[in-house]
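K.L.:
okay, here's the prediction I keep looking at, along with the sequence it came from:
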Amino acid sequence: MSAALAGTTDHRLGRSDLRTLALAALGGALEFYDFVVFVFFAIPLSKLFFPADSATWLAQLKVYGIFAAGYLARPLGGIVMAHYGDKLGRKRMFTLSVFLMAVPTLGIGLLPVYAQIGMLAPLLLLLLRVVQGIAVGGEVPGAWVFVAEHVPPRRVGFACASLTSGLTVGILIGSLVAAGLNRSLSPQALLDYGWRLPFLIGGVFGFLAVWLRRWLSETPVFEAMHARRELVAGLPLAQVAARHRPAVLLSMLVTWMLTAAIVVLILMTPSLVQSTFGVAPARAFLGNNVASFALAVGCLFYGGLSDRIGPARALLFGAVGLLAAGYALYMDLAAGGAHFVALYALAGLAVGVVGVVPVLMVQAFPPAVRFSGLSASYNVAYAVFGGLTPPLIGLLVKRFGALAPAHYVAATAVLGMSVALVLLRRQQERSL
C-alpha cells in the first residue's frame, strides 16, 4: 500500500487517530440508523401507506420497493459529493451528508398515512426515502476515505472496519428500537403512533451527528495534495472512467457481496422470518439484535485480520464463512428454527467480512480520485444490487421457497471468493 494513503508511516494509532475514529464511527452509527430503520418497520408501513384491501404480500413488496428507492438514489448523492470531496476537501462533504439524512428522517416521522391523504402518502414516503438515499450515497464512501486517510497505512484495515462497525451499530440501534416498540406496544398502538417514534428519534440523532462532526479535522492526505497542488484539475470521475476501470470493476463486484450480506441477512431477515417461517416478532428482533452485535464485532475482527494477512486472504476466508453461515441459518429455519438465535449470531459474525470490502476499494484508487472512484463504484453497484435485492428476494421466496435468500447470499459469496483468488494470483505474479 502506498504511503500516500496516510500521513505517517508509523504503525501505531495515536490519540488523535483514535479520537477521529471514535467520532467518525459514532456519527456514522447515528446516520446509518436513520437510513436502515425503515426496513424494520416494513410490516406496519405496508399496512398504513397502502389501501387496506391490498394483498399482504403485495403491500410488503411495495414497501420494499420504496426501501429500494433509497439505494437507487445513492449514486446521485455519492457522485456529486465525491466530486466536491476530491476538489474541496473530505470533511465538508462528511458533515453535509449527515445533515441531509436528518431532515427526511424527521419528515417520515411526521407524514400523514394513506387513510388521511390517499396516494399522496406513499408518494411523499418515496420522496423522503430518495433524499435519504442521496445523503447516504455521500456518507458511506466518504467516511471510509476519511478514516483511511487519517491513520497509518498498516492500520487502514482496522480504521475502515471500525467505521463499518460503527455503521452496523446503527443497524443494531434500529433493531433494538424495533424490538423495544414491538415488546412494549400493542399491535394497534404500533399502527396508531408507535411506528413514528423511531423516525422522530432518528431525526434528533442526525442533528447530533452534525454537531459531533464539527470536532473532526481534514485528512492529512488531502491537505498534502492541496499543498502540493496535486488536486485533479477537471472532473475526477472522468479520470476514474479513463484510467481506473479495473479498480471500478473490483469495487463493484465486492460491493455486490456486501449488499447481499447486509440487505438479506441483517436487514430483511427479521421480516422474512416472520412472514415466511412464522417466527414471533419479539424472537425475530431478539435474533437480529444478537446478529447485529455480532456483525459489529465481526467487522473489527476481519479488519484486524486484513491488516495482518492482507485484505485478499481475509476476503477469501470470510466469504467461505458467509456461505456456510447463511445456509446454516435458513436450513435451521426451514426445519423449525430451534437454533434460530444462535445461528443468527453466527451469521452476523460471518457478515463481518464486509469490513474488508472498503480496504480493497481504498487501496484500488490513488488519492487524487479516491473519493470519486470509490463512491461511484460502490454507489452504482449498491443502487443496482442493493436496490433490486429486496423486491427480488420477495419474488424468489414466493417462487422458489424458503431457502431462496440463502441461495442468493451463497452465490455472491462465491463471487467474493473468486475476486480474492484473482487478487492473490496478481500478488504472486508481482512477487516473482
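P.N.:
Nice, thanks for sending it over. The model shown is predicted, which means the values in this text are computed figures rather than measured ones.
K.L.:
from now on I want contacts and neighbour counts done on CA atoms only, so please keep to that.
P.N.:
Noted.
K.L.:
so where do the helices sit in the stretch 251-400 of the chain?
P.N.:
With DSSP state H, counting those that start in this stretch as the criterion, the stretch 251-400 of the chain has helices at 269-275, 281-309, 311-334, 340-351, 357-364, 370-381, 387-400.
K.L.:
list the buried residues of the fifth one.
P.N.:
When burial is assessed from 16 or more other CA atoms under 10 Å, helix 357-364 yields the following buried residues: V357, P358, V359, L360, M361, V362, Q363, A364.
K.L.:
outside of it itself, list whatever touches it.
P.N.:
In this structure, residues lying in contact with helix 357-364 by CA atoms under 8 Å, 6 or more residues apart in numbering are 1, 144-145, 148, 156-157, 160-161, 247, 250-251, 254-255, 258, 311-312, 315, 370, 374.
K.L.:
now do it against helix 311-334, angle only.
P.N.:
With axes from the mean of the first three to the mean of the last three CA atoms, to 10 degrees as the basis, helix 357-364 and helix 311-334 are set at 150 degrees to each other.
K.L.:
chain center to helix 357-364, what's the gap?
P.N.:
Centre-to-centre, helix 357-364 and its host chain are 15 Å apart (CA atoms, centre = their mean, to the nearest Å).
K.L.:
and it with helix 281-309, angle?
P.N.:
40 degrees.
K.L.:
what angle separates whichever helix or strand F99 is part of from helix 370-381?
P.N.:
Under the criterion of DSSP states H and E, F99 resides in helix 90-109. Helix 90-109 and helix 370-381 are oriented at 30 degrees to each other (the same axes, to 10 degrees).
K.L.:
ok so, going back, so which of the helices of the stretch 251-400 of the chain is nearest I262?
P.N.:
Closest approach to I262 among the helices of the stretch 251-400 of the chain (CA to CA): helix 340-351, 7.0 Å.
K.L.:
which parts of the closest one are buried?
P.N.:
Those would be F340, V341, L343, Y344, A345, L346, A347, G348, L349, A350, V351, for helix 340-351 by 16+ other CA under 10 Å.
K.L.:
does A52 count as helix, strand or coil?
P.N.:
For A52, the assignment made with DSSP: H, G, I helix; E, B strand; the rest coil gives coil.
K.L.:
list the contacts for the residue lying closest to P390 once chain neighbours are set aside?
P.N.:
Nearest in space to P390, with sequence neighbours left out and distances taken as CA to CA, 6 or more residues apart in numbering, is Y64 at 5.7 Å. Listed by CA under 8 Å, 6+ apart, the contact partners of Y64 are V39, A42, P390, P391.
K.L.:
with R214 instead?
P.N.:
Contacts of R214 by CA under 8 Å, 6+ apart are T95.
K.L.:
distance of R399 from L392?
P.N.:
10 Å (CA to CA, to the nearest Å).
K.L.:
between the two, who's got more neighbours?
P.N.:
Taking neighbours as other CA atoms under 10 Å, R399 and L392 compare with L392 leading, 18 against 10.
K.L.:
any idea how far L167 is from the more buried one?
P.N.:
With distances taken as CA to CA, L392 is found 24 Å from L167.
K.L.:
got another one to weigh against that:
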Amino acid sequence: MSGSTQRIGADPIAGARSRKAIYAATIGNVMEWYDFGVFAYLAGALALNFFPKENPSSALLSTFLVFGVGLVFRPLGGIVIGRMGDLRGRKPALILTILMMAAGTVIIGVLPTYASIGVGAPVLLLAARLLQGFSTGGEWGGSTAFMAEWSDPRRRGFYTSFQQMSVAGGSLLGVGFSALLTSSLGVEAINDWAWRIPFLVGGLFGPIGLWLRREVDETPPFQAVVAEGDAGESSTFTHALQAFGFTILWTVAFYVFLTYMPTYTRTQLNLTAAQALWASTASLLALVVLIPIMGALSDRLGRKPLLLTSCALCFILPIPAFYVLTQGASFPVVVLIQIVFSLAISLFSGAGPAAIAEIFPTRGRSTWMSSSYALAVAIFGGFAPYIAQRLIDLTGSKMAPTGFVMAAAVISFLTIAGLRETAHAPLR
C-alpha cells in the first residue's frame, strides 16, 4: 500500500493526477464550507426571523442552539458516509456530501419566517441544519482521507493543508459576502430580506462541485485496499479515541475565535455589524494564507512541534487578548488580535489534516476518522458559540469564553504529546 503512495511522488503522470484530484477536492470543499458557515455569520438576522423578537438575547441563544444541534448529526453523517467511503470509495461519498449540503442551504434560503408560520419556522430551520450537519460529517473525513491518499508522501502536510485552507476559504467567502451585503444594503435590509441571498447563492455551488468531483479518480491506497481484500491492518477504537482528543482544541479554537467572533465583537464590544464581519474577514484571510505555509513547514519539522505550539499559544493567549478586547479596543486592535488568533489556529490547521489521517490505517480510515472527528466537533465545536454566549450570560464577564478555550488546549496537548511522529512515515 505504501508503494502506491510512493509512486505518486515518483511518477510525473501520477503526480499530475494527484494534483488534479487535490485541487478539485479543495474547490469543492470551499463551496461546501461556504454553505455551512454562512449560517453563523448571519446568526443575528436568523434570530430575528425565526424566533420571537421580544427577547433578542434568547433569540440569539436559540439560533446558536440550532447551529449546535445541527452539528449533532455530524457523527451520524461521519459513520454513514464514512462507511460508504470505505466500502464504495472516497469519490462517490464526496459527491453525495456536496449535493446534500447544497440542498440544505437552498432550503434555508426559501424558508418562511416565524412571523409567517410561527413555531413551524424554527422547526424547519432545524431540519435544514440537520441535513447540513449530516453532510459535513462525511465531508470532512472523506475529503481529508482523499487528499492524504492522493498526496506525494514527501509533501503530504502541504497538500492535505489545502483541506483546512478550503474550510477557511469557504468561511472567508461566507463572511466576506455577508460583510459586503451588510455594508452595501444596510442592516435593516439584511434583517428584513437580504439574509436569504447568501443561502440562495450557496445553492448554485452544488452543480459546480458535482462536476468537479465527478472528474477525478479514486485514490490509489483505496484501490490497493480493495485489491487486498480482508488482508492488512485495520483502524481501531484506540485510533478513534486519539483522534477525538486531538480534535477538541482544533474545533473549539475555530468556532470560538472565528465563527463566534462576529457576534462577540458586535454584542460585547459594540462594533457595528459591518465592522464585526470585516474583522472576521481579515482574520480568515490571514488563516487562508498561513495554513499551507504551516502544512509545508510540518513536512520539514514534523507534525508534533507545530501542533503542540498551537496548543500552548491557545492556552497562553486568550486571557491577555480578551482583556485587551474588553478594555475598549479600537477596530484596528480587534482586527490585529483576531489575526493573532488565526496564527495560532494555522499551526494546528496546517499540520492537523495530515497528522489525523496518519493516525489511521487506510482500511477504515474514512469511517473512523470521520466519526471521531465529527463527534468531537458536535460536542465541543458546534456548541462553542452557544457555550461562549451562555458563559457570558451566566457570569456577566466578557472574559468567560477564555476558560473554555484553555481547557480544550490542555486536553489536546496531552493527547498529541502521546502520539508518535508520523511526518516522514508512509501511510499504513
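P.N.:
Alright, I've got the coordinates. Please read these numbers as outputs of a predicted model, since none were measured by experiment.
K.L.:
tell me which of the helices of the stretch 251-400 of the first structure sits most buried.
P.N.:
Highest mean neighbour count of the helices of the stretch 251-400 of the first structure: helix 370-381, a mean of 29 (counted as mean count of other CA atoms under 10 Å).
K.L.:
packing partners for that helix?
P.N.:
Contact here means 3 or more CA pairs under 8 Å, 6 or more residues apart in numbering; DSSP states H and E; on that basis helix 370-381 of the first structure packs against helix 74-88, helix 120-148, helix 236-243, helix 245-259, helix 357-364.
K.L.:
would you quantify the distance from L317 of the second structure to I291 of the second structure?
P.N.:
19 Å.
K.L.:
please disregard the earlier target; I meant E188 of the second structure.
P.N.:
Distance of E188 of the second structure to I291 of the second structure, given as CA to CA: 36 Å.
K.L.:
go on, N270 of the second structure?
P.N.:
From N270 of the second structure to I291 of the second structure the distance is 30 Å (CA to CA).
K.L.:
coming back round to it: save the helices of the stretch 251-400 of the first structure as TSV, and put in distance to R213 of the first structure too.
P.N.:
Formatted as TSV, these follow (distance: least, CA to CA, whole Å):
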stretch	distance to R213 of the first structure
helix 269-275	32
helix 281-309	21
helix 311-334	29
helix 340-351	28
helix 357-364	21
helix 370-381	18
helix 387-400	29
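K.L.:
so which of these comes closest to Q427 of the first structure?
P.N.:
helix 311-334 (9.4 Å).
K.L.:
next, the angle from the closest one to helix 245-259.
P.N.:
Going by the same axes, to 10 degrees, helix 311-334 of the first structure makes 30 degrees with helix 245-259.
K.L.:
from the contact counts, what lies against helix 311-334 of the first structure?
P.N.:
Helix 311-334 of the first structure packs on helix 281-309, helix 340-351, helix 357-364, helix 404-431, going by 3+ CA pairs under 8 Å, 6+ apart.
K.L.:
what's the average distance of it to the second structure?
P.N.:
Comparison of helix 311-334 of the first structure with the second structure after fitting gives an average deviation of 2.3 Å (mean CA distance after the TM-score superposition for the first structure).
K.L.:
what angle do that helix and helix 340-351 make?
P.N.:
Relative orientation of helix 311-334 of the first structure and helix 340-351, computed by the same axes, to 10 degrees: 160 degrees.
K.L.:
starting at the chain centroid, how far to helix 311-334 of the first structure?
P.N.:
18 Å.
K.L.:
give me the most central residue, the second structure.
P.N.:
Nearest to the mean C-alpha position of the second structure, by CA atoms, centre = their mean, lies V167 at 5.2 Å.
K.L.:
so what's the equivalent of it over in the first structure up against?
P.N.:
Aligning on TM-score structural alignment places V167 of the second structure opposite L167 in the first structure. L167 of the first structure sits next to A25, G28, A29, L30, E31, F32, Y33 when contact means CA under 8 Å, 6+ apart.
K.L.:
could you look up the SS state of the fourth one?
P.N.:
Using three-state DSSP as the criterion, the local structure at L30 of the first structure reads helix.
K.L.:
number of nearby residues for it?
P.N.:
For L30 of the first structure, the count of nearby residues is 30 (other CA under 10 Å).
K.L.:
correct me if wrong: it contacts G202.
P.N.:
Yes: between L30 of the first structure and G202 there is a contact under CA atoms under 8 Å: 7.4 Å.
K.L.:
mean deviation, the next helix or strand after the helix holding F99 of the first structure versus the second structure?
P.N.:
The first helix or strand that comes after helix 90-109 of the first structure along the chain, using DSSP H and E, is helix 114-117. Aligned to the second structure and superposed, helix 114-117 of the first structure gives a mean residue distance of 0.6 Å (mean CA distance after the TM-score superposition for the first structure).
K.L.:
quick one: helix 114-117 of the first structure aligns where in the second structure?
P.N.:
The aligned range for helix 114-117 of the first structure is 114-117, by TM-score structural alignment.
K.L.:
ok, residues contacting the matching stretch?
P.N.:
Under CA under 8 Å, 6+ apart, the answer for stretch 114-117 of the second structure is N49, F50, F51, P52, G120, A121, P122.
K.L.:
among the residues you listed, which one sits closest to P262 of the second structure?
P.N.:
N49 (18.5 Å).
K.L.:
ok, the closest one touching T113?
P.N.:
Yes: using CA under 8 Å, N49 of the second structure makes contact with T113 at a distance of 5.4 Å.
K.L.:
ok, the two, which is more surrounded?
P.N.:
N49 (22 against 19).
K.L.:
against S116 of the second structure, how distant is that one?
P.N.:
Taking CA to CA, one finds N49 of the second structure at 10 Å from S116 of the second structure.
K.L.:
then A194 of the second structure?
P.N.:
To S116 of the second structure, A194 of the second structure is 17 Å away according to CA to CA.
K.L.:
higher neighbour count, the two?
P.N.:
In this view A194 of the second structure and S116 are compared by other CA under 10 Å, and A194 has more residues nearby, 19 against 12.
K.L.:
can you find the partner of the more buried one in the first structure?
P.N.:
A194 of the second structure maps onto G194 in the first structure, by TM-score structural alignment.
K.L.:
what's the closest non-adjacent residue to A383 of the first structure?
P.N.:
Per CA to CA, 6+ apart, closest to A383 of the first structure is L72, 4.2 Å.
K.L.:
just A73 of the first structure next, same as before
P.N.:
Nearest to A73 of the first structure is G133, by CA to CA, 6+ apart, at 5.0 Å.
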